[in-house]
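S.K.: here is a sequence with its predicted model. Questions after.
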Amino acid sequence: MSQTVRRAGLFALVSVLALVAPLAPVLAEQAGVPAVDSNTPLVSAVAAAPFALVALGAFAVPEDSALFEWLARPADFEEGRLYGLVGFALAASALAFVAVNFTLPLSVYVASVVLLAWGSFAEKGALELSSNRFLAVSAFAFAAFGAGTLAQLATAALRDVSFDPSQAVFLAASGAMLAALLRSMLFDRDDPLVMTTTALVLWLFADLPLELTATQVVGAIVISIALGYVSYALETASITGMLTGTLLAFLSVVLGSYGWFAVLISFFAIGGLSTKFRYDEKLDRGIAEENEGARGSGNVIANSAAALVALLGWATSTHTGVPQDVFLFAFAGSIAAAMSDTLSSEIGGLYDDPRLITTFRTVPPGTDGGVTWQGGVAGLVGAGVVGLIAFVAFSLSPTATGVVVLAGVCGMVVDSVLGATIEGTLLDNKGVNFVATTVAGVVAAALAWGLGLVPL
C-alpha cells in the first residue's frame, strides 16, 4: 500500500469521529447533565470536541516523526505541518457545532464528512491500480455513495429515530456526485471547502418538501450512471463536464420528473453530438471546441445554471408561493436557448461569410457575434426540438410550446448580440451563455404569465 493510499485510509478512519455528534446528548447526560437539550453548550462541546482535538494534535505532530510521514500531504512536507488534516478536522468540527445548534440535520453532517473521506480513499486506491481518471472518479462516487448511505443509517440508529431509505439514498447520491465534481475541479487541500459545500447543499435538499419513492430515486441513479458512461465513451464531455451533467440529470429526475430529464437530456445529447459534427473541418476553420469537442464543467454549468435554478424553484414552490408552472416555463425556455445557441454556432460556423449581428458586416468565421442564415435555421430547429419534447413531456398546449420555442430563439439572439458587443471585455463565452439562457428563461416565464398560461 502506497503512502498516498495509507494517508487517505487514515483520513477515512478519522472521519468516523463524526458519529460522536449523534451521541452527544447521551454522552452529556452520562456526564451528569439531566434532561439535556440538544443545543446546550455541553452538547455542542461534546459534538465538536473530537475533531477539534484531532486538529490540535495534528498541528503539534513533529515534522520528523513517523506519524507525520503517514499523514502528510505533499504541501504539508513543504510547510512542516499537517495542515491538510488540520483543515479537514476543523471543518468537520465547525459543521458539528452548526448541526447541534442550528437546523443542519445530524445525518447530513455525518454523511458529508464520511462520504468525502471514504470516497477519497477509494479514489486513491483506484489510482494505484490504474491511471484511468474515469475509473478513479467512479470509485470515489460509488464509495462516497455507500459511505453516505451507511452514515445516515448509523446516525438514525444512534439517535433511535426513524430512517427514510429513499431520502437517505437521494442525499447520499447527491452528495457523492457533488463531492466528486468538486474534487475533480479542486485539490486534496481543498477538502474543507468540498465538505462544507456538500453539507450546505444537502442541508437544502433535506429541507425540500419532497415525496420521494424508491423507484424514482433508483431510476434516477441508473439513468445518471448510464448518461455518465455514454458521455465518457463518446467523449462529448470531460470528466468534470460528465460529472456536472450526471448530477443535473439525477436532480432533474428526482426534483422534477422524467419529463424534466427528457428536456434536459435533449440538450446534452444533441448539443454534444453537434460539437463533434465535422470536427476536423471546424479545426481547420479555427472554430472547434477545445479538448476534441469534450465540453467541460464550466460550459455545462453556464448553459444549465438557469435551468437548475428553475428546477430548484419548482421543488420549493410550496414554500415560496410562486406558481410551479412559472419555473416549468423558465426551465424549458432556458434549455431551448442553450440548444438553439449551440446548434447555431456548431452548424452555422461551417458556412462562409458570417455577418456581425449588430452591423451585418461580413466577418471571419468564428468571430464572436457572427451569424449565418444556416446557423439561424439550425438554432430555430434546435429550439423547436426542445419545444416539441416539452410539448410531450409537460402536455403543453400549442401556444405554450410556441412560448418555449420563441424564448429559445430569443436566447440565441441575445447570445449573438452579447458576443458582438461585450464578449471578451466584460464577459467571457461562458458568461455570455449564462446570461443568454437566463434571459430566455425569464422571457418564457414572463410570456407564459402574460398569456395566461400560468394560473395565479
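M.R.: Now that the structure is in, tell me what you want to look at.
S.K.: drop to CA atoms for contacts and neighbour counts, all remaining ones
M.R.: OK.
S.K.: ranges for the strands of this protein?
M.R.: Secondary structure of the chain (DSSP state E): strands at 355-356, 370-371.
S.K.: structure two is appended below for comparative analysis:
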Amino acid sequence: MTTPVRRAAVFAILATLSLAVPLFGPAVGATLAAIVLVGAFVLTDGPLFDLLAYPSDYEDGRLYGLLTFVLAAVVLGLIAVTASLSIAVFVGTVLLIGYGNLGERLARLRTDTEVVVVTTFCLVATLAATAGQLATFWLTGTAIEPLLPTVLFLAASGTLFAALLRDVLLLYDDPIVMLSVGFLLWLLVELQPAIGAGEIAIALAVTVALGYASFALGTASIAGMLTGVLLGLVTIVLGGYGWFVVLIAFFAIGGLSTKYRYERKEELGVAEANDGARGSGNVLGNAAVALVAVLGYAASSAALLPADPNPALFLFAFAGSVATAMSDTLSSEIGSVFERPRLITTLEPVKPGTDGGVTWQGEVAGIAGGAIVALISYVLFPEVDAVGAAIIAAAGFVGMTVDSLLGATLEGSVLGNQGVNFLATLLGAIVCALLVFSVGVLG
C-alpha cells in the first residue's frame, strides 16, 4: 500500500475507537482520545510520524492532521454526551469520515476518474455510517428494525454532504467536514423524519439516478450533482414527492435551457463555463432558499418553531423561490442569444452578457418559467388554488426582475452572481408567503 492509503487505514482504525463510547461508556472513550492526542503531540519524527503525517505536518514537525481529526471527534462526542445529539449519530459520523477517506484512497490506486472515486467514497462512507449507527443501537440494547429507514437516510445525507464539502475544501479539512456533517445530522434528527424502508430506498434510487443523469448529460459538474442529489433527498424525506417534482422541474428545465443554442452563446461570450455544467455554487445560489423552506416546513410540522406558523406558508415560500429561480434562469439562458438587450434600469442598449441586460424574449421566457412552477404546484398541492398559483407566478416575476436590478446595480462590485441569485430567490419566497398570508389563501 502507498503511504496515503496506510495513513487512511490508521485513521479509519482510530475512528473505530468511537465505538468505545457506547461499548464502555464516555469515560473510557475520553481516555482513549486523550491517549491518542498525547501521542500525536509528542510524536515529532520517525517511521510512525511519517506514516501519520500529512504533507503540511512536516513544516512544523507536528501531527496536526491527526490532532484536529481526534479533536473534532472529541467535540462531537462531548455534544453527544451532554446534549441531544445521539451517540449513534456521533459514531456514524466519525466512521463515515474515517472509512470514506480510506475507500477514496483505495479507489485512487485503481483509477483517476473522479466520478468513480467520488462514488466509491459515497458507497463506503454510507456503509460505514450505517454500520456505526446500527452497532451503537445493538450495543445499547435499542430496537433496530424501526430505526432502519432513518439510519439509512442519515447515513446517505451525511455522506453526500461530506463528499460535497470535500470537493470544495481540501483533503486535510476532514475535521471541518466531520463537525459539519455531525451538526447537519443532528438537525435532521431533531426534525423527526417519518419514513419507511421502501420510501427511503425509492428516494435514494430516484435522486441518485437523476443526479447522475444530470452529470452524464453535462448539465451539472460532480459537485453540482452531489448538491442536487442531497437537496433532492432531503426534499423528498422532509417535504414529499410533490416538493421534489417542483424542484427537479427547475433543475431539468434550467439545465436544458443552459444547453439551448450553446454554440451561439459561446460566439457572443455569454455561455456558462465548463460546457454549461452547473457547479455547487450555482445550484446552492438558486436552491438554498428552497432548502431552508423545506427545513422550515419540517420544523413547523414537528412543532419545533416558537411562533407555530402554518406549515403551508413554507410551501408557498418554497414555490416562490423555485419560481424565481426558474424565471431568472430561462430569462437569462434564452434571452442571452438575442443581440439587442437593454439595461433594465435605463433601457439603454448594452452588449449581450451585460449584468442587468434584458430582452423581451427573455422576459417572456421568464414569465413562462414562473407559470410552469405555478401550474405544477396547482396540480400537486391541495393548498394551492387558482389564486395561490397566480401568486406563485407573480412572485417568480418579481424575483426575476429584482435579479436583473441587482445585476445592473450591485453585481460585480458588491455581489457575485450566486449572491444575486440567492437574494432574488429569497425575495421571491418572501413575496409569495406575504401575498398568500395577506389575501387569506390559507384561510
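M.R.: Yes, it's here. All figures in this text were calculated on a predicted structure; none of them were measured in a lab.
S.K.: TM-score for these two?
M.R.: Laid over one another, the chains give 0.96 as their TM-score (TM-score structural alignment, normalised by the length of the second structure), with 436 aligned residues with a Cα RMSD of 1.2 Å.
S.K.: of all the strands of the first structure, which one comes closest to Ala147 of the first structure?
M.R.: Ranking the strands of the first structure by proximity to Ala147 of the first structure (Cα to Cα) places strand 370-371 first, at 50.0 Å.
S.K.: list the contacts for the alignment partner in the second structure of Ala199 of the first structure?
M.R.: In the second structure, Ala199 of the first structure lines up with Gly182, judged by TM-score structural alignment. The contact partners of Gly182 of the second structure, by Cα atoms under 8 Å, 6 or more residues apart in numbering, come to Leu76, Val89, Phe90, Thr93, Gly158.
S.K.: pick the most deeply packed of the strands of the first structure.
M.R.: Ranked by mean neighbour count under mean count of other Cα atoms under 10 Å, the strands of the first structure are led by strand 370-371, which reaches a mean of 28.
S.K.: off-centre distance for that strand?
M.R.: Relative to its chain's centre, strand 370-371 of the first structure lies at 32 Å (Cα atoms, centre = their mean, to the nearest Å).
S.K.: okay, it sits on what stretch of the second structure?
M.R.: On the second structure, the counterpart of strand 370-371 of the first structure by TM-score structural alignment is residues 357-358.
S.K.: quick one, what contacts Leu171 of the first structure?
M.R.: Leu171 of the first structure is in contact with Val108, Gly148, Thr149, Leu202, Phe205, Ala206, counting by Cα under 8 Å, 6+ apart.
S.K.: just tell me what it corresponds to in the second structure.
M.R.: Matched to the second structure by TM-score structural alignment, Leu171 of the first structure sits across from Leu154.
S.K.: which position in the first structure aligns with Ala107 of the second structure?
M.R.: Per TM-score structural alignment, the equivalent position to Ala107 of the second structure in the first structure is Ala126.
S.K.: again with Val292 of the second structure
M.R.: With TM-score structural alignment as the criterion, Val292 of the second structure lines up with Val309 in the first structure.
S.K.: which residues touch its match?
M.R.: With the criterion set at Cα under 8 Å, 6+ apart, Val309 of the first structure makes contact with nothing.
S.K.: kindly report the same for the one 3 residues further on.
M.R.: Taking Cα under 8 Å, 6+ apart as the criterion, Leu312 of the first structure is in contact with Leu255.
S.K.: measure it to Ala305 of the first structure for me?
M.R.: Computed with Cα to Cα, to the nearest Å, the distance linking Leu312 of the first structure and Ala305 of the first structure is 11 Å.
S.K.: re the thing from before, I'd say the match of Ala107 of the second structure and Ala136 touch.
M.R.: Yes - using Cα atoms under 8 Å, Ala126 of the first structure is in contact with Ala136, at 5.2 Å.
S.K.: stretch 386-397 of the second structure: how far from the chain's middle?
M.R.: Distance, centroid of stretch 386-397 of the second structure to centroid of chain: 27 Å (Cα atoms, centre = their mean).
S.K.: residues in the first structure matched by it, start to end?
M.R.: Under TM-score structural alignment, stretch 386-397 of the second structure corresponds to residues 398-409 of the first structure.
S.K.: how about the matching stretch, which residues are buried there?
M.R.: Within stretch 398-409 of the first structure, the residues that count as buried by 16 or more other Cα atoms under 10 Å are Ala400, Thr401, Gly402, Val403, Val404, Val405, Leu406, Ala407, Gly408, Val409.
S.K.: Ala390 of the first structure versus the nearest residue in space to the fourth one that is not next to it in sequence, what's the distance?
M.R.: Nearest in space to Val403 of the first structure, with sequence neighbours left out and distances taken as Cα to Cα, 6 or more residues apart in numbering, is Ala444 at 5.9 Å. Per Cα to Cα, Ala444 of the first structure is found 13 Å from Ala390 of the first structure.
S.K.: common neighbours of the two, please.
M.R.: Between them, Ala444 of the first structure and Ala390 share the contacting residues Ala332, judged by Cα under 8 Å, 6+ apart.
S.K.: now, the contacts of Gly182 of the second structure that are in helices?
M.R.: Cross-referencing those against helices under DSSP state H gives Leu76, Val89, Phe90, Thr93, Gly158.
S.K.: and the residue mapped onto the second one from the first structure, what does it touch?
M.R.: Following TM-score structural alignment, the counterpart assigned to Val89 of the second structure within the first structure is Val108. For Val108 of the first structure, the contacting residues are Gln152, Leu171, Ala199, Leu202, Trp203, Ala206, taking Cα under 8 Å, 6+ apart as the criterion.
S.K.: so of these, which ones are in helices?
M.R.: Mapping the contacts of Val108 of the first structure onto helices (DSSP H) picks out Gln152, Leu171, Ala199, Leu202, Trp203, Ala206.
S.K.: Asp160 of the first structure: neighbour count?
M.R.: As a burial measure, Asp160 of the first structure scores 10 neighbours (other Cα atoms under 10 Å).
S.K.: hmm, I typed the wrong one, I wanted Gly256 of the first structure.
M.R.: Neighbours of Gly256 of the first structure under the rule other Cα under 10 Å: 17.
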